[in-house]
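Participant: Give me a model of this one.
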Amino acid sequence: MSLNVMRRSLRLSVNSWKTFSDISQSSRRHFVRVDETMVAKELASINRPVRSQWQNSSLGTLQLNDSVFSLEEGSSDPKNEELLYYELLEECNSPLEVLELSQRQPPLPAEISNCLTRMWTCAKMASEEQRRRHLQLILKHPGFELLLQNAMTSLGVMQNEDMAYSLLSMVHLGVPEKSRVVQMYLRTCQERLNDLDEKSLSILVSCLERLDNTANVNALKRGLRLLVEARLEEMESVSALQIAVRVLGGDMPLDIKRKIERKAFQMAERFDVSNAQYLIFTMADMGFRSRPLLDICSQRIVENMAEIPLKRLLKVTAAFRELRYKNVALMSAVSDRKASAIA
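Facilitator: Next up, the predicted model:
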């Protein structure tokens, strides 16, 4: 049913409410007095851009552009509402457009991370000079301060993955590390550390790699190391093993290194070519050299050589040089691939 039809069929004037209150109890069953929240969600699903214009009435009706009307309960779907907002974000082509949207329609807690992520995605797609200019304008924009305030007040009800994505996007966008919002998110991550799943942990590790060693960052890193060491025996996925290598780094104790190698042998059949490449790059970045792990990764790359672009192979060989690792079978396969590409 369109919004105009609903207005024509359900419109009530404010002055008519007294008349309604005098109607007999038996007649009132034909009218529905709904919760204000359900009304707001219904309007958002019908015409999302009007969400910021509504005001709740003590009479259980919704006032919009001087019109007062009631809606039947149960016709709103929060998932549809969130999807509609996500579609509006996808139409934004710059960080400033995202901020303008967030000012017109303040995001719900589940939508804040989408706003921040979309801002960074738009900035990342611009040229380096444009990106620098965008980031300067963002930090001065009044809408960005409002969005960060919303992010702070909504943190208590935010999902762990949304929290991690929000923190990572704020760091990318240049929010100062010592700002109140970043420090609040870091402390909350410490409090929820035991509840984070693999994806949220991976996002958090990516964020910490971009932060300086402040008190909260160091405390969170120590907590991550303890958590990873405690969960090492329970790890069942290659992605968890990759997180362990990123968190523990090249200076991990020898006994922990042996545990990781044993886990890698147990998971050898689960390694695919993407896992192998990612783990090699991670080990090179961390300065973590483990010949058993590198042997497993090399074998997967040789077996799937035709699937890997030549530029990617060159990056793999560069990572091997950093790790001082040599594998005759791999180097021969890479040489053959180069020769075939030139021919």
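Participant: make it CA atoms for all contacts and neighbour counts henceforth
Facilitator: Noted.
Participant: tell me the SS of the residue most central in space within the chain?
Facilitator: Against the mean C-alpha coordinate of the chain, by CA atoms, centre = their mean, the closest residue is residue 165 at 3.2 Å. Local secondary structure at residue 165 is given as helix here, using DSSP: H, G, I helix; E, B strand; the rest coil.
Participant: Now show me the structure for the sequence below, then we'll compare the two:
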Amino acid sequence: MNNKAHSLLWNIRQLSTSLPRSRVLRIYPLGFGRPEVVHSQWNPRNGLLTGFDEGLQPSVRYLFQGISKSVDGCTQTKGISRAAVFKRDRVLCPRRFSSDSEHSLVSDGTSDRDLMKVNFHPTSSADVLTRKTRPTPVNHKKLAQECNSLSDVLDTFSKAPTFPGSSYFLAMWTIAKRVSEDKRRFEIQLMFSHPAFSLLCEQLMREAKIMHYDHLLFSLNAIMKLGVPQNTLMVQTLLRTIQMKALKELDRFSVLNTQHMFEVLAAMDHRSVVLLNECSKAVIDNIHGCPFKVLIGILQSCRDLRYQNEDLFKSIADYVATTFEIWKLKQVIFFLMLFENLGFRPPELMDKLMEKVVEDPGSLNMKNIVSILHVCSSLNHIHRGQNREFLEAMASALTVRLHHISSENLLSVVYSFCLMNYFPLALINQLTKKTIISELLTSGDTEKNIHKLHVLNTCLKLDGNAHYKTVHIPLPPLPQSPSHPSDRVAEVLSNLWEGEGYFSRNVQLPHNYHIDFEIRMDNNRTQVFPFSDVDAPSAPNMQRVAVLCVPKSVYCLNSSHPRGLLAMKIRHLNAMGFSVILIHNWKLRKLRMEDAVAYVKTKIYSDETLPTTDTTV
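Facilitator: Okay, here's the model as predicted:
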């Protein structure tokens, strides 16, 4: 069974180059007829494999050869007897999908009587001789040799539609490959307009439930290469049938099969949480000895599928941390770059990397330095014991390369240092030269450069020492960022204080900062003062409180540890005289009004300090 699973996974991966990504699923109805099938002794394993290895990648051809060999000893025959009847006027509209425990997913409205009945019992030669002579199953290789165009294939199908319908698609793709690109486009246009095309599509869709998964994969590959949109009912039926089959065999997958399932789903652009959760458990249980390429493939697939599994990420990070010495430095950095992209902060692994940097900063190249600083600043990671030594080691490694650093790399590393509240003099002096600033404002990604330079300006004014406060970089103004204070929070505050007189909305501050709500409280945070008191800001025993409504993305995954930009904003608001309260949007949305009022009241009147280390949300 492991061989079957291996074949399923590796063959689906071949579709990654032919399946277009489509986030929005809209199923277009095609005008399909419903031909009933005339078929004789067709073996679903042999029907498509004969001659199909031509033109395939070596690895795929090898797998197909292996499958063919495994079938040579099969003596069972399967028969289907139906009269060919075309219903040309019927249009197939989009229908919901349904599934059961025994079969793959098919469309509603298709009864068991409509499906082709396959006889899995051996038949004797005498039985065969007494049966009515039936057409021989179509062979795609022979059909491609006999036909000169895609329309010829469809003409053949319309005269005597034969099982399996997938052979016609394979034959059309074989023909399409051997003609010029211009002629191929013209032939495909004729294919879509051919009256038999919709009939063939419905036949294949009806056959999908009983087809072997190898044949499903071959068919889907040919269909996508021929330009059939992914969001048609036929393609979605094939995709889903290949999936719910994978799920049925999942408990028999080998460890390697399970690991590769992540890449398979990413290639199909299908976020099946059930499959991903089950495969994650298998990866966690068998993490030791898992090669670098496989682990990276899993993390890249999670990123592409927007799948976040903290247990899986922690398992990989802990494994890399405990086997730190066997990994190359660039491999560890690659892991951390993917973790950062997924919003996951692995403290132990990051500490080990920072210790390695302190021990041997000369081992880093420029690309390593930029990547490490980006990860540490984005995830707002501070080494409890060696943070200062780490920052000084990184700055020293950059200073010796100062006159060989590109302007954009220099800006990137200084921007990262600013997020971490560290300001290396030599690097900032070099960056603030007029020639460097001019280059950054006129070349490369100027919009991103301007944003980073504004951050530098703000940090020098609010965080830097007296020397830095005199530095000013002339920059074009940033566009006013749209602000949408939470109406839900405003409603909660109004219910809490019976009106809007105790808070102000969308307050604009210097340095392009704004806060969602401002309230004024006594220093003990036990009393709120109304905004009608114009002398409140200057009154004794008074503090300004900034209420920020934040999404989950500003925190590291499943923690209350703020990421770099949020940590910097909190630091700067504190420097401007504000205390900061964070309201979690995602939590507030789930609460009834009375519970939401209680939640916000607790946040406002609590004297808790903002967290700087990991705590569970």
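Participant: ok, the residue nearest to the centre of the first structure to residue 276 of the first structure distance?
Facilitator: 25 Å (CA to CA, to the nearest Å).
Participant: Wait, residue 286 of the first structure touches residue 250, no?
Facilitator: Yes: under the criterion of CA atoms under 8 Å, residue 286 of the first structure makes contact with residue 250 at 5.4 Å.
Participant: hey, which helix is longest across the second structure?
Facilitator: helix 446-462 (DSSP state H).
Participant: so what does the following helix or strand past that one touch, helix or strand wise?
Facilitator: Going down the chain from helix 446-462 of the second structure, the next helix or strand is helix 466-469, by DSSP states H and E. Contact partners of helix 466-469 of the second structure among helices and strands, from 3 or more CA pairs under 8 Å, 6 or more residues apart in numbering; DSSP states H and E: helix 446-462.
Participant: Who are the packing partners of the helix it packs on?
Facilitator: helix 407-419, helix 434-442, helix 466-469.
Participant: what's the angle between the longest one and helix 434-442?
Facilitator: Using axes from the mean of the first three to the mean of the last three CA atoms, to 10 degrees, the interaxial angle of helix 407-419 of the second structure with respect to helix 434-442 works out to 100 degrees.
Participant: If we go by neighbour counts, what in the helix or strand just after helix 407-419 of the second structure is buried?
Facilitator: With elements assigned by DSSP H and E, the helix or strand that comes after helix 407-419 of the second structure is helix 425-431. Using 16 or more other CA atoms under 10 Å as the test for burial, helix 425-431 of the second structure gives 427, 428, 430, 431.
Participant: Mean per-residue distance, helix 425-431 of the second structure versus the first structure.
Facilitator: Its match in the first structure and helix 425-431 of the second structure itself, once the structures are fitted together, sit a mean 3.0 Å apart by mean CA distance after the TM-score superposition for the first structure.
Participant: Could you tell me where the host helix or strand of residue 597 of the second structure falls in the first structure?
Facilitator: Residue 597 of the second structure belongs to helix 593-605 when assigned by DSSP H and E. Alignment note (TM-score structural alignment): helix 593-605 of the second structure is unmatched in the first structure.
Participant: Quick one: map residue 271 of the first structure onto the second structure.
Facilitator: So, by TM-score structural alignment, residue 271 of the first structure is matched to residue 405.
Participant: try residue 311 of the first structure
Facilitator: Aligned partner of residue 311 of the first structure by TM-score structural alignment: residue 447.
Participant: One more: residue 220 of the first structure?
Facilitator: Using TM-score structural alignment, residue 220 of the first structure lines up with residue 349 in the second structure.
Participant: Tell me how far that match lies from residue 376 of the second structure.
Facilitator: From residue 349 of the second structure to residue 376 of the second structure the distance is 11 Å (CA to CA).
Participant: Next: residue 565 of the second structure.
Facilitator: In terms of CA to CA, residue 565 of the second structure sits 12 Å off from residue 376 of the second structure.
Participant: neighbour count winner among those two?
Facilitator: Between residue 565 of the second structure and residue 376, residue 376 has the larger neighbour count (other CA atoms under 10 Å), namely 24 against 18.
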